[in-house]
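Trainee: Structural data only, the sequence is not supplied:
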């Protein structure tokens, strides 16, 4: 080996020796500093945690409320290994509530716990703000509340907004008794412009008291965070009220003066259903059931799915027969037809029947009693003995006249 190479090798060893000594020295300084140097640091926004909170809720029906501070500030002292690397999120201000036994106010200190792997025995609490935490222990109360709401938009012209529907219709809430007692209902608001069909939406709600004032949620919890709300939109239409007139007793609809109040109502419902309704028929009036006038209050009954927007529940009707007269007759021509084969015979017990015939006066003046006959139809007879049977009145030889009222004959049926 040449002298030059030997000298180069020696110089290289000396360099590495110097580097090794320098690294060792720096490591010694770092270790000495982290293990022996005391540092003091301040940590803000340290979270306050209640240990055993869920346990007292489940076992004792206690809830924690009115907490004075959600976070605290602390000043800690310790060696660099323990304090220097900490962050506020690594520290918790813990209050053990598992041994609480009564409802009321509490003021207690907290204990610091660390999430990071540090030695708590080598960390000193220099100061904290605040030093204690105040809170209230309340009884847990559960109850259902009704869901209510309002529609703040509008429907398209010719349409109307129906009653809102909520699903669920009630919400179960639970929380501190003094908070839950104030809550009367859940309130939902839904909007929409120029609606012509049903709208549905899933919306959050607010809590309200019985006076309609909004309340904070506080520590109250719910079994549902949203409500499904349906806004029904119906087509509206004005339709007249009418009567079905059955001709009888010599009278036709043309002989009637008919008054219906109200004359019209406004209805609402599904567009296809409403479009098919052109009038509301109140009742079937048989003109043979009265002589000259008829009046009544009739209920306004609508098809399923149709609403009476006007609000009237009844209609007053009056019918007057015009241009016709009436005349009384005693009918003695009495007979029967259609005696069932299971019976042997039938005899008319009635001797005569007083009837009223209606028609134009000039025709009535020409009718005599012998033009009238009363015929009892025995087709539906099921028993023997003397029974009343409805009779039909015939006016032979004269058209456009008829009997007014209902008539019965006494017939004796034999087996």
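Mentor: That came through fine. Please read all numbers here as calculations on a predicted model, not as lab measurements.
Trainee: For the rest of this, base every contact and every neighbour count on C-alpha atoms.
Mentor: Noted.
Trainee: need the longest strand for the protein.
Mentor: strand 132-151 (DSSP state E).
Trainee: helices or strands next to it in the packing?
Mentor: strand 62-65, strand 104-109, strand 170-176, helix 177-180, strand 185-190 (3 or more Cα pairs under 8 Å, 6 or more residues apart in numbering; DSSP states H and E).
Trainee: Next, the angle strand 132-151 makes with the second one.
Mentor: So the one you mean is strand 104-109. With axes from the mean of the first three to the mean of the last three Cα atoms, to 10 degrees defining the directions, strand 104-109 sits at 130 degrees from strand 132-151.
Trainee: Show me what the following helix or strand past strand 104-109 is packed against.
Mentor: The helix or strand immediately downstream of strand 104-109 is strand 111-114, counting by DSSP states H and E. For strand 111-114, the packing partners by 3+ Cα pairs under 8 Å, 6+ apart come out as strand 91-96.
Trainee: for the strand it packs on, packing partners?
Mentor: Strand 91-96 sits against strand 38-51, strand 111-114, with contacts defined as 3+ Cα pairs under 8 Å, 6+ apart.
Trainee: take a look at this one as well, against the first:
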């Protein structure tokens, strides 16, 4: 019981003190008692900044700060500090970059009237600040890889970097913005086998390739998303496919290549796929188009997913034909026309066509003119009167297989005249 009484007395004492303080503030606010205080570190606010920006100008200094000395009742003073008071400078009339000293005015917050406050000093004054040219421009992003790739892998080149965003927009004092040549993103890693994807910081580089350090400028992105490839590599055998023809069989034909393999780079999946094929086929060569010892320059075809890193893009193929092969030219007038368009008639103007055959000497010697037939297909001819040079197909009716005797593919053509039937 006694304990409760003591606790009640303490509470009553606390409330009495609190009420006394409140009454003192109230009475002093009514009886005209005033205190004088100094409020410092009030930030200066610039009005008319939009007009500056329209003229390509900006304020580059940190906002100046000022102090005031004020007399008012304690209750009013309690509502004033360096956040509620506002010092304003009008910069709307500035039209060029320079150092300026202009007047400021300190205003009271809402709810505090001028007749409640007396400014002893500092309500007006001057502040100095710098106005400079404003610039904003896109900055190119470049990348460099400083790490290593594992054995059997190859890092991409500087051109392989992909950035998002593709450029950085830098804004601020023109003198600083104009120093920037590009933004450099550096990525690294050791013994890498996977491509790099992620957000990375960057640094600004000047025209001499030197880092610029921290610049007091605004940038629309603080990091850059980077994609950079780490390629798998493999050495792939090269080959050609030989097709029997012109009296030459694949069993008696071979070839040599100026380069037997090619080094390719690409994604792990693309490299694995070509490795599973065993070799890269450069071309199919019809033996009816070549002679023993012929050399052919062939381009190396690659899928878009792969890159040739060997340094050569062509291969020389040398053809070797074994066994005795005879060659003979036969002139024939046995020329027919097929698939002439309806309503049209065709007349062959080429009287005689020279045809080259090759194969086993005995079989070649036994061929007569009647064994050779030249056929011209007009199914694709332009249906208009006139003369046309048309591709011709030569057939050889002879004893023996295509591996033993055949027509050399020389791109035979026949001239045909087309007229209305």
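Mentor: Cool, the structure landed. Model, not experiment: these values are computed from the prediction.
Trainee: overall similarity of the pair, as a TM-score.
Mentor: With the length set by TM-score structural alignment, normalised by the length of the first structure, the two chains reach a TM-score of 0.72; 383 aligned residues with a Cα RMSD of 4.4 Å.
Trainee: Throw the helices and strands packed on strand 132-151 of the first structure into TSV and include distance to residue 7 of the first structure, thanks.
Mentor: As requested, those are arranged in TSV below (distance: least, Cα to Cα, whole Å):
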stretch	distance to residue 7 of the first structure
strand 62-65	80
strand 104-109	72
strand 170-176	86
helix 177-180	89
strand 185-190	91
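Trainee: looking at the ones you listed, which is buried most?
Mentor: Mean neighbour count (mean count of other Cα atoms under 10 Å) peaks for strand 62-65 among these, with a mean of 23.
Trainee: Where in the second structure does that strand fall?
Mentor: The aligned range for strand 62-65 of the first structure in the second structure is 56-59, by TM-score structural alignment.
Trainee: Mind listing residues that contact that stretch?
Mentor: 49, 52, 95-97, 129-135, 172-173 (Cα atoms under 8 Å, 6 or more residues apart in numbering).
Trainee: Farthest pair within those?
Mentor: 129 and 135 (18.8 Å; Cα to Cα).
Trainee: residue contacts, residue 392 of the second structure?
Mentor: Residue 392 of the second structure touches 374-377, 411-414, counting by Cα under 8 Å, 6+ apart.
Trainee: Out of the contacts of stretch 56-59 of the second structure, which end up buried?
Mentor: Buried members of the contacts of stretch 56-59 of the second structure, counted by 16 or more other Cα atoms under 10 Å: 49, 52, 97, 131-135, 172-173.
Trainee: Tabulate the residues you listed (TSV), appending distance to residue 316 of the second structure.
Mentor: Formatted as TSV, those follow (distance: Cα to Cα, whole Å):
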residue	distance to residue 316 of the second structure
49	72
52	70
97	69
131	70
132	66
133	64
134	62
135	58
172	60
173	61
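Trainee: quick one: which of the helices and strands packed on strand 91-96 of the first structure is nearest residue 291 of the first structure?
Mentor: Here strand 38-51 is closest among these (Cα to Cα), at 88.9 Å.
Trainee: And the closest one, what's buried?
Mentor: For strand 38-51 of the first structure, by 16+ other Cα under 10 Å, it's 38-40, 43-44, 46-50.
Trainee: for those residues, which one is nearest residue 193 of the first structure?
Mentor: Closest approach between the buried residues of strand 38-51 of the first structure and residue 193 of the first structure, by Cα to Cα: residue 47, at 46.0 Å.
Trainee: How about the closest one: what's its closest non-neighbour residue?
Mentor: residue 71 (4.5 Å; Cα to Cα, 6 or more residues apart in numbering).
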